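*Asks:* Next comes the sequence, and after it the predicted model I'd like to discuss.
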Amino acid sequence: MNEASLAPRARPVAAVIRQLRGRFSDRCATGQALRDQHGKDVSFHPLHAPDAVVFAESTEEVSAIARLCHAASVPMIPFGTGTSCEGGVAALHGGICIDLSRMNAVLEIHEADFDCRVQAGVTRKQLNAALHGSGLHFPIDPGADASIGGMVSTRASGTNAVRYGTMRESVMSLEVVLPDGEVVRTGGRARKSAAGYDLTHLFTGAEGTLGIVTEVGLRLHPLPEQIAAARCGFPDLRAAIDAVTAIMQTGVPVGRIEFLDAQQVEACNRYAKLGLPVMPTLFLEFHGAPESVVQQVRVAEELAAEHGGVGFAWADTPEARSRLWQARHDVWWAALALRPGCQGMPTDACVPISRLSEAVLAARADVEELGLTAPMCGHVGDGNFHLCVVVDPADADEMARAETLNARLMRRAIAMGGTCTGEHGIGYGKIDFLELERGASMRVMAAIKQALDPRGVMNPGKVLRQRSV
């Protein structure tokens, strides 16, 4: 690489890459295919490849990379598995992608205290495999086999959030590399603390804009004594959502309560060769002692019937539960299969549960008015629902209609006292809506960013509008 021939802006990057190659050898990669793989998430957001990808294997290595990048004002983008949905891994200003996937050790499991400590590259499935036989599990399930560090950074949740909460409730402590390479540790193993600012939860949900999470302390939960799953169809959207509201307001302690609209059910039937009735459908799961689970199922069945529910079926063996849940687990790929060659724009609204029916019906009316393909699903037990808008990014008119749909959905959720994102995060795709939702508090976020990252090198352009680096 002839650095003298490069534009002035590119010279610091080239110098940093040269130093990284000297230290990390073949773990510093500049091949186009690998860079492209690290510059795009699973959604429609366009590719923005980094200038290089470095595979770190320890906190010390992440710190060394950060020091080099910080000194040269070169952007850094943390990368876990790339399963985010709002462009969070895109290298909008180029720079160095720090891949943490090799930092995948489960460091400690404290069975008596229901907690553990892991490196950021451990995935949720790897963690649960390590917990096998302990009687404990990590219940946060965003669908994809995401890395724990990525789940911390986006404050992920998923299907079990209605019972176990989100990553916000699960994260007890963090090890974080700050933009200048300094390593800080936050939180601890105590179940509560009133000691100083809550830095653990400052970094949880920061999407890699304040530092790079390298280790995580997590709260674990006992495996339920009994699990039962159920499925029930409904004559229309309103009936299904009203049944959700009734179940939640009655206080049935459901483990999961998920919703698929008729179009999503049809997509799953085609994709997985299922034979489900094509109608709005709820999927439920119940956890607890055997007699308690049976009672929960009976109450849910009665409430579903009161709202027109039909075909209520439940099962308590692992194999039968998996069959009942298969459609819900297939929703993303099933939706994309409706239009081969297109991409997904996953929306992510969350509203107070009392407004859920209104929000869902309005969203479906918008889809029909705008002539889009957009199956709907949701973790409706906590008011969170998604439209997977299947789009052709090369069709400008269709993209404009999809953006209109998303904007209506976001603005309506915020007006209802909800949020523009229940779990996907902001990335660079939702900055406009974050500003609408948070208003003057954006200045506080900007002040925190400036204090911790004055050079603007940590995942620039995400969450907050960013000056050029």
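*Replies:* Nice, thanks for sending it over.

*Asks:* contacts, neighbours, all on C-alpha from now
*Replies:* OK.

*Asks:* In contact with H221, which residues?
*Replies:* 114, 136-139 (C-alpha atoms under 8 Å, 6 or more residues apart in numbering).

*Asks:* what about 7 Å?
*Replies:* 114, 136-138 (C-alpha atoms under 7 Å, 6 or more residues apart in numbering).

*Asks:* what do you get for K449?
*Replies:* L210.

*Asks:* Please apply the same query to P78.
*Replies:* Counted by C-alpha under 7 Å, 6+ apart, P78 has contacts 97-99, 208, 212.

*Asks:* Show me the two of those residues that sit farthest apart.
*Replies:* Using C-alpha to C-alpha, the contacts of P78 span at most 12.4 Å, a distance reached by D99 and G208.

*Asks:* Which one of those two is surrounded by more residues?
*Replies:* Taking neighbours as other C-alpha atoms under 10 Å, D99 and G208 compare with G208 leading, 30 against 22.

*Asks:* Tell me how far A402 lies from D366.
*Replies:* 10 Å (C-alpha to C-alpha, to the nearest Å).

*Asks:* got it, and G422?
*Replies:* From G422 to D366 the distance is 20 Å (C-alpha to C-alpha).

*Asks:* A337 too?
*Replies:* Taking C-alpha to C-alpha, one finds A337 at 22 Å from D366.

*Asks:* what does stretch 333-348 contact?
*Replies:* 43-44, 264, 267-268, 271, 375, 385-392, 406, 420-422, 424.

*Asks:* repeat that with 6 Å
*Replies:* 43-44, 267-268, 271, 386-392, 421 (C-alpha atoms under 6 Å, 6 or more residues apart in numbering).

*Asks:* Adding neighbour count, write those residues out as JSON lines.
*Replies:* Below are the contacts of stretch 333-348 laid out as JSON lines (neighbours: other C-alpha atoms under 10 Å):
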{"residue": "S43", "neighbour count": "18"}
{"residue": "F44", "neighbour count": "20"}
{"residue": "A267", "neighbour count": "25"}
{"residue": "C268", "neighbour count": "28"}
{"residue": "Y271", "neighbour count": "18"}
{"residue": "H386", "neighbour count": "25"}
{"residue": "L387", "neighbour count": "27"}
{"residue": "C388", "neighbour count": "22"}
{"residue": "V389", "neighbour count": "26"}
{"residue": "V390", "neighbour count": "28"}
{"residue": "V391", "neighbour count": "23"}
{"residue": "D392", "neighbour count": "18"}
{"residue": "T421", "neighbour count": "22"}
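
*Asks:* take the one below as the second:
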Amino acid sequence: MTHTEPSAGVQAAIDGLAARFGSRLSRAEAVRAQHGAVESWLPQALPDAVLFLQSTEEVAEAVALCHRHGAPVIPFGAGSSIEGQVLAPRGGISFDLSGMDKVLAVNAEDMDCNVQCGVIHQNLNEHLRATGLFFPVDLGAHATLGGMASTRASGTTTVRYGSMRELVLGLTVVMPDGQVIRTGGRARKSAAGYDLTHLFVGAEGTLGIITEVTLRLFGRPEASRSILCAFEDLPSATTCVVAALQSGLGLNRIELADTLQMQAINAHGGVALPERPTLWVELTGSAPAVAHDAALFVELAQGSGALHVEAADNHEAANRLWRLRHNALYATRALRPGIKGISTDVCVPISRLPDCIAEIRAEIDKTDLIAPLIGHAGDGNFHLVLMFDPDDAQETAVARQINARLIAIALAMGGTATGEHGVGLGKMGYMQAEHGAALDVMRQIKRALDPSGIMNPGKIFTL
């Protein structure tokens, strides 16, 4: 879906922005395509123009101008969103915030920092290396911290540290009329009024543009141990996950892959891991605690029927194991080169994880769909990559049916349609079933804060 003719209001906004920002406003087709045809499996939807911004003040000025002309504004960080959050189905101006990439302050004694929204999370940890601190949210993608806050992102370490919901202390936000507000602060708790910080965390740019983020940091653990375990079947692996969580171990990560995913990882990575349902586990803490917990985990795995247990001997070996896990999506795509597929991300209560996986796997087995499973089993969140050719109507229909069926199963088990990818355009159709009347409250908030409807319109829900 391409948008070619801007409305009069959008054209007026483009003219005003070009006069103010000069060459940092681009209408080049290639630049627009970079911002409207990204990682998502959804059809491309290009903005009318792309504006490159460098400060909160510039964002505020540009938003105020767009507000005057009723021009849609689509915040853009790294473009790694999967559910179409950065697409522009109604045209408008894409605000590229990737140049806002400064670490503004690190308060080592208080274990927090303040960053601009365009800082990549891996780069923040490089910046923090000498302090002995780190930021724990660990995504496979090179995502910006502003985008991660906007989608309430998580990752492999959520089981220990939580998601962006738990780790964002405060925000600087440009509102739809250009006003700048600051929410939260550096205190670890507050009972002062509405929790506006967490209103914007997960709002996907529909209520305002996050330009700065204050984050909690953590001390790097003294010791760690990585273990890989292969099982005969998925129920055995998921039973081990539940047992490990209930045992109070110092789990930092516990990741799950099914047999097909392991076959893809072996082929892509040139390795020979067991092609069986597999857990990657990382335990952290003091050296004695890690040694104790690792031994106990191996006992639990063997008690759950583990066929193969492999512990990394050193830091380099552990990194090799985790690199294979982080490259799992690319390994999956290599099964059908040139096809992205739908990457699902439901999340259910931990105790229902085995049932949810078993039920959707039975549905997939009735089809010819290639759909490897990998997930953050420690928090009940898992992904199926539904590989289909978008030019094949039958394959497309089957993939969409499986996606819908998975979401229905998760909701019936007290789960959610999206554990970490967010709603965007791709999950909009499932919000009513998940939220019911609460979705109307979200609409009321949107109308109150953005009466002109210019902030990332058409995402999460329709008005």
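*Replies:* Nice, thanks for sending it over. Not measured: the values here are computed from a predicted model.

*Asks:* In helices, which of the contacts of stretch 333-348 of the first structure appear?
*Replies:* Per DSSP state H, helices hold the following members of these: 267-268, 271.

*Asks:* I'd like to know which of the residues you listed is nearest to Q296 of the first structure.
*Replies:* Closest to Q296 of the first structure, out of all of these and judged by C-alpha to C-alpha, is C268, at 27.3 Å.

*Asks:* Spit out the contact partners of the closest one.
*Replies:* Counted by C-alpha under 6 Å, 6+ apart, C268 of the first structure has contacts 327, 334.

*Asks:* Tell me the counterpart of it in the second structure.
*Replies:* Alignment note: C268 of the first structure maps to I265 in the second structure; criterion TM-score structural alignment.

*Asks:* Could you do E182 of the first structure as well?
*Replies:* Superposed on the second structure with TM-score structural alignment, E182 of the first structure falls opposite Q179.

*Asks:* neighbours around its match, how many?
*Replies:* Counted with other C-alpha under 10 Å, Q179 of the second structure comes out at 15.

*Asks:* three-state assignment of the residue lying closest to it once chain neighbours are set aside?
*Replies:* In space, and not counting its chain neighbours, Q179 of the second structure is closest to A60: 6.5 Å by C-alpha to C-alpha, 6 or more residues apart in numbering. A60 of the second structure carries the three-state label helix when classified by DSSP: H, G, I helix; E, B strand; the rest coil.

*Asks:* Give the aligned equivalent of A60 of the second structure in the first structure.
*Replies:* In the first structure, A60 of the second structure lands on S63 (TM-score structural alignment).

*Asks:* I'd assumed G181 was in contact with its match.
*Replies:* Yes: using C-alpha atoms under 6 Å, S63 of the first structure is in contact with G181, at 4.4 Å.

*Asks:* And E207 of the first structure, what's its match in the second structure?
*Replies:* Per TM-score structural alignment, E207 of the first structure is aligned with E204.

*Asks:* how about H93 of the first structure, what's its partner in the second structure?
*Replies:* With TM-score structural alignment as the criterion, H93 of the first structure matches R90.

*Asks:* Counterpart of F234 of the first structure over in the second structure?
*Replies:* In the second structure, F234 of the first structure lands on F231 (TM-score structural alignment).

*Asks:* S147 of the first structure now?
*Replies:* So S147 of the first structure corresponds to T144, using TM-score structural alignment.

*Asks:* Count the residues that sit near the closest residue to its match other than its chain neighbours.
*Replies:* Computed as C-alpha to C-alpha, 6+ apart, the closest residue to T144 of the second structure that is not its neighbour in sequence is I120, at 4.3 Å. I120 of the second structure has 23 neighbouring residues, counting by other C-alpha under 10 Å.

*Asks:* Could you report the distance from the counterpart of I120 of the second structure in the first structure to G143 of the first structure?
*Replies:* With TM-score structural alignment as the criterion, the equivalent of I120 of the second structure in the first structure is T123. In this structure, T123 of the first structure and G143 of the first structure are 12 Å apart, going by C-alpha to C-alpha.

*Asks:* Then A64 of the first structure?
*Replies:* Distance, A64 of the first structure to G143 of the first structure, using C-alpha to C-alpha: 33 Å.

*Asks:* which of these two has more neighbours?
*Replies:* Legend: neighbour count by other C-alpha under 10 Å for A64 of the first structure and G143, higher for A64 (19 against 16).

*Asks:* Find the residue closest to the more buried one in space, skipping its chain neighbours.
*Replies:* G181 (6.4 Å).

*Asks:* The one you found in helix, strand or coil?
*Replies:* coil.

*Asks:* corresponding residues in the second structure for the longest helix seen in the first structure?
*Replies:* Longest helix in the first structure by number of residues (criterion: DSSP H): helix 396-415. With TM-score structural alignment applied, helix 396-415 of the first structure matches the range 393-412 in the second structure.

*Asks:* List the contacts of G158 of the first structure.
*Replies:* 141-142.

*Asks:* Counting neighbours, what do you get for Q326 of the first structure?
*Replies:* So Q326 of the first structure, with other C-alpha under 10 Å, has 14 neighbours.

*Asks:* Show me what it lines up with in the second structure.
*Replies:* Under TM-score structural alignment, Q326 of the first structure pairs with R323 in the second structure.

*Asks:* Point me to the helix or strand that includes that match.
*Replies:* helix 315-326 (DSSP states H and E).

*Asks:* Moving C-terminal from that helix, which element do we reach first?
*Replies:* helix 328-333.

*Asks:* ok, then the element right after that next one?
*Replies:* As assigned by DSSP H and E, the chain's next helix or strand after helix 328-333 of the second structure is strand 342-343.

*Asks:* equivalent range in the first structure for that following strand?
*Replies:* Against the first structure, strand 342-343 of the second structure falls on residues 345-346 (TM-score structural alignment).

*Asks:* ok now the matching stretch, how far from the chain's centre?
*Replies:* Between the centre of stretch 345-346 of the first structure and the centre of its chain there are 12 Å (C-alpha atoms, centre = their mean, to the nearest Å).

*Asks:* ok, now stretch 147-154 of the first structure?
*Replies:* Worked out by C-alpha atoms, centre = their mean, stretch 147-154 of the first structure lies 8 Å from the chain centre.

*Asks:* swap in stretch 92-99 of the first structure?
*Replies:* Using C-alpha atoms, centre = their mean, the offset of stretch 92-99 of the first structure from its chain centre is 20 Å.

*Asks:* distance between the ends of it?
*Replies:* Termini of stretch 92-99 of the first structure sit 17 Å apart (C-alpha to C-alpha).
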